[in-house]
Structure formats: structure tokens, C-alpha cells
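*Asks:* With the sequence up front, the predicted model follows.
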Amino acid sequence: MKHVFPGIGMTSARTRGRMVERLRQQGIRSEEVLAVMANTPRHIFIDEALSHRAYDDVSLPIGQGQTISQPYIVARMVELAIGSANRERVLEVGTGCGYQTVVLAQLFKTVYSVERIAQLLDKARMRLRDLRISNTRLRHGDGFIGVAEAAPFDAIIMAAAPTYVPEALLSQLAIGGRMVFPIGNVDQELRIIERTADAFIETKLEKVRFVPMLPGLA
């Protein structure tokens, strides 16, 4: 599902190649995810003053107290998400600048993405329109509530850390689906929950650092 991005002055192939090589060394195994990361113009999602750091392995501010996650974390979470049984629809909680949304759009048939901060959502919408991404459904909403009318989702990926697992999101996960999310307050860790026909199986992964997940709209 490789997407050809229109009229975007991409940074040098060498810069993106270095990022992909670093992701490989950090343990990202999916060649499909690596190809999408190499193809996606991360620099256009970041303020121009910081764009020279777009392909470094750091999280960067995007305004409104939010950040764009470091490339490794995006690749790691997306790699876990595509391990779900199907790839029809994914729910992203926390659109942010829209970068991860675009990565997911190249790997899933339809991406539903929820953002509580209207100003960030407006900017993300414009970027996706400029990139001619047409298989995303963005909405201004509360991530704790999800998008019940579009459920069930084959994967749910959360870009902010709650202190508990939202019940509404678990109920929107398809059988055979995976939820990939950070959790915790000060000490946070990455986890996945896989839904089987009769249970939710939770696996704890590595330590991470995300902005807190907040309820309501802003």
C-alpha cells in the first residue's frame, strides 16, 4: 500500500536511510514498517525551526503541550499493531500532528483517529489533505470514549498514557485484535492487550515516556 506523496520536498534519501538503519539496530523487524517509515516525510509534521531534527531518534514538541513520538516508538507500536488478525480498521487515540496517522494509513485499510485538542486536529487535517491521504477518518473527541459506531477495530493504538485501561476501548477491540498502549503516571510502560474469543491477554513490554492521556475536549 505504498503511497506516493505529492510535491513534498523530501529530505535526502541518506538521512532517511540512516533513520531506518538505526530502527533495524533498535530491533524493528518488519520490513513493511521500515519501508513505510522511510517513505513518510516526517519533517513536514514538525515546526520548521526543528525540522532538521525530524529524523533523529527524539520526541519533539508540536504545540499545545504535546509531542511527536520518537521514530523508534512509532515503529515499535505500529509493528505490534500490525500483528493483529486483520488490517481492515485501526483506531488511533491521539492524532497529534498526524504523522503516526499517515504511517498507519499505509498499513491499514481505514484509520479512525481521535484528537481532543481542536487546534492540533485542524493542522493534522490540512497535512493529510496536502498529502492526499484519503483512507483516514479524523474526529474531535475524547479518546477514553473511542469511536463506538465504527467498532470493532482490528487494532487500537494509543499515543498518550492513561493511568488505567479504558473499558470503552476494550469493548471496541475485535476478537483477534490488539491494543497497543503506554500506561502509568510517572513510571510508564508499553503494553499490548490481545482479545481472544473468551479473554483479554495483557503483555507488559518496555519502559516508555508519553504525555498523559486526558479526558474531555480542548
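*Replies:* Done, it's in. Numbering: from 1, shown residues only.

*Asks:* make it CA atoms for all contacts and neighbour counts henceforth
*Replies:* OK.

*Asks:* Output the contacting helices and strands for the host helix or strand of residue 155.
*Replies:* Residue 155 is part of strand 153-158 when elements are defined by DSSP states H and E. Identification of packing neighbours for strand 153-158 by 3 or more Cα pairs under 8 Å, 6 or more residues apart in numbering; DSSP states H and E yields helix 71-81, strand 89-93, strand 173-183.

*Asks:* what ranges do the strands span in the protein?
*Replies:* Under the criterion DSSP state E, the chain contains strands at 60-63, 66-68, 89-93, 110-115, 136-140, 153-158, 173-183, 188-195, 200-208.

*Asks:* And residue 36, how far from residue 79?
*Replies:* For residue 36, the distance to residue 79 equals 11 Å [Cα to Cα, to the nearest Å].

*Asks:* shared neighbours, these two?
*Replies:* The contact sets of residue 36 and residue 79 do not overlap (Cα atoms under 8 Å, 6 or more residues apart in numbering).

*Asks:* one step back: so which of the helices and strands packed on strand 153-158 is the most surrounded?
*Replies:* strand 89-93 (a mean of 28; mean count of other Cα atoms under 10 Å).

*Asks:* mind putting the helices and strands packed on strand 153-158 in a markdown table, distance to residue 105 included?
*Replies:* Output for the helices and strands packed on strand 153-158, formatted as a markdown table (distance: least, Cα to Cα, whole Å):
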| stretch | distance to residue 105 |
| --- | --- |
| helix 71-81 | 11 |
| strand 89-93 | 9 |
| strand 173-183 | 16 |
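
*Asks:* Looking at those, spot the one closest to residue 122.
*Replies:* Closest of the helices and strands packed on strand 153-158 to residue 122 is strand 89-93, at 15.7 Å (criterion: Cα to Cα).

*Asks:* Check it against this one:
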Amino acid sequence: MLSAFVSRIIHQSQRRFVDARGRLHARAGSPSQASLCGTAVFEKRNRRYRPAGDFAVSQHHKPGFVAIANVGANVSTSSHLTLSLKNDLAEITRASAAVDELGERHHAAPEALYAVNLALEEVLTNTISYGYDDGAAHEIIVHFSMQDGELTLTITDDARPFDPLQAPAPDVNAALEDRPIGGLGIHLAKTMMDGMHYRYESGKNILTMKKKIA
């Protein structure tokens, strides 16, 4: 059960989240244009989802796992999806679209899906806004995996090392200007997900988040 504080913050952030997604969709185009780099094609017979575009079959086949690669963009099946994002806040709408696609496909509980979307938005916003200082383009990889109703998200980036699990809980009584940047958002992400794990490996931040959504 969520604490009264977290529940209040969720309700307060709900309108901000919806408004932010609206602004991002406006910048990236219509939802259908922003969704997974193009028009969606869902093939029930093979149970695979693929964005429109040029495709190449993955060379890494596993039994029951059919991967179609949209070259330079995404790899997906009904239970797995990998997104390549730029370090641009407008890219968050694509990540949100991916969560919505998986949630619809697996009949996710709306409140659980909202929690995942909000946590992912906060993590990506923190990384994109504060993780880079060279002004260059960087790639952020988000991998989604569904198993037994649990959604696992793995976010990999080459931003400066940052372990969100070590971030102190925000002082909710402090004045807004006295709170550390991003502190409340990271606290929300940690609170709303069922589990989080962080490691720094080969120059990459690797954050894993889990949430039971169906």
C-alpha cells in the first residue's frame, strides 16, 4: 500500500505527466508517428510486433523467440522490446508508447501501467537532463521484458555514473528551492516500482526496474 505522501504526490503529478506527454507528442508528431519509430504491424499468427521500415532477421534466435530488427532502431516480440533512444526529452514519448503497447497486449492494470510510465519518465528525464555535459548525442537503450505478468525494464546509458538507489530520500518539509534536483522524481520511481537494481559496468549505467502489471 502506498503511503499517504506518495499517493498525494502521484495525484499531483498525474496532470503534469499527462500534460508532459501531450507536449512531447506535439513535438514528436501524432501518437501513431511517435510510437516505436513508425506504423505498428502486429502479426497474431507469429505473435510478434514490428515497426514499419527496413527489417533484418536477428541472428540470435532462441526457441519460441522470433526477433525482427528495424535496422538501427528497435527489436521486438510480443514479450520483448528494445528501444534505442537519443538523449533528448522528446524521446520519452517513444518510451511511454512502448509501455502502453506492452500494457495493452498483456491486459495490464491501469494503475500499475501508470506507475511504470511515471517511474520511467522520471528516470529518463533525470538522465537526459543531468547526466551529460558535453552537448553531444548519446544513445540510451531501454529493454522491456514481460514474464508471468511482471514487466522488467533495463535502462543502459553512458551518462556520468549515478546510482539512484543511493540517492537520499527528499525532505518533503524543505522548501522547494532547497531540495536536490531530481530527488523527488527518483524517490517516486523507487517507491512505485516493485524492485530496482543498479550496476555500473564497462562505462555504462545499467538500471533494472520491475513491476507486476498483470
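*Replies:* Nice, I can see it. For clarity, every value in this text was computed on a predicted model and none was experimentally measured.

*Asks:* TM value for the aligned chains?
*Replies:* Put the two chains on top of each other and the TM-score (TM-score structural alignment, normalised by the length of structure 2) is 0.29; 103 aligned residues with a Cα RMSD of 5.6 Å.

*Asks:* sorry, back to before: out of the helices and strands packed on strand 153-158 of structure 1, nearest to residue 17 of structure 1?
*Replies:* When these are compared (using Cα to Cα), the closest one is helix 71-81, at 12.7 Å.

*Asks:* Which elements pack onto the closest one?
*Replies:* Taking 3+ Cα pairs under 8 Å, 6+ apart as the contact cut, helix 71-81 of structure 1 packs with helix 13-25, helix 31-39, strand 153-158, strand 173-183.

*Asks:* now the shortest one against strand 173-183, angle please.
*Replies:* Counting by axes from the mean of the first three to the mean of the last three Cα atoms, to 10 degrees, strand 153-158 of structure 1 lies at 10 degrees to strand 173-183.

*Asks:* Could you dump the strands of structure 1 into a markdown table and include distance to residue 101 of structure 1?
*Replies:* As requested, the strands of structure 1 are arranged in a markdown table below (distance: least, Cα to Cα, whole Å):
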| stretch | distance to residue 101 of structure 1 |
| --- | --- |
| strand 60-63 | 15 |
| strand 66-68 | 11 |
| strand 89-93 | 7 |
| strand 110-115 | 7 |
| strand 136-140 | 8 |
| strand 153-158 | 10 |
| strand 173-183 | 14 |
| strand 188-195 | 19 |
| strand 200-208 | 20 |
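
*Asks:* Indicate which one of those is closest to residue 25 of structure 1.
*Replies:* Between the strands of structure 1, strand 200-208 lies closest to residue 25 of structure 1; by Cα to Cα that is 16.3 Å.

*Asks:* Could you list the buried residues of the closest one?
*Replies:* 200, 208 (16 or more other Cα atoms under 10 Å).

*Asks:* again with stretch 201-214 of structure 2
*Replies:* 204, 205, 206, 207, 208, 209, 210, 211, 212, 213, 214.

*Asks:* In TSV: those residues, plus distance to residue 110 of structure 2 and secondary structure.
*Replies:* Formatted as TSV, the buried residues of stretch 201-214 of structure 2 follow (distance: Cα to Cα, whole Å; DSSP: H, G, I helix; E, B strand; the rest coil):
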residue	distance to residue 110 of structure 2	secondary structure
204	32	strand
205	29	strand
206	27	strand
207	24	strand
208	21	strand
209	18	strand
210	16	strand
211	13	strand
212	12	strand
213	8	coil
214	9	coil
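
*Asks:* biggest separation within those residues, which pair?
*Replies:* 204 and 214 (30.5 Å).

*Asks:* coming back round to it: which of the helices and strands packed on helix 71-81 of structure 1 sits closest to residue 112 of structure 1?
*Replies:* strand 153-158 (9.1 Å).

*Asks:* tell me which residues in that closest one are buried?
*Replies:* Those buried within strand 153-158 of structure 1 under the rule 16+ other Cα under 10 Å are 153, 154, 155, 156, 157, 158.

*Asks:* Tell me how far residue 153 of structure 2 lies from residue 13 of structure 2.
*Replies:* For residue 153 of structure 2, the distance to residue 13 of structure 2 - Cα to Cα - is 22 Å.

*Asks:* Quick check on those two: which one has the bigger neighbour count.
*Replies:* residue 153 (23 against 14; other Cα atoms under 10 Å).

*Asks:* just checking, next helix/strand downstream of the longest helix that structure 2 contains?
*Replies:* When structure 2 is parsed with DSSP state H, its longest helix is helix 4-28. From helix 4-28 of structure 2 onward toward the C-terminus, using DSSP H and E, the following helix or strand is helix 31-34.

*Asks:* any residues touching the helix or strand just after that following helix, and which ones?
*Replies:* Where DSSP H and E defines the elements, the next helix or strand beyond helix 31-34 of structure 2 is strand 40-43. Outside strand 40-43 of structure 2, the residues that touch it by Cα under 8 Å, 6+ apart are 32, 48, 49, 50, 51, 52.

*Asks:* And those residues, which of them are buried?
*Replies:* For the contacts of strand 40-43 of structure 2, buried by 16+ other Cα under 10 Å: 48, 49, 50, 51.
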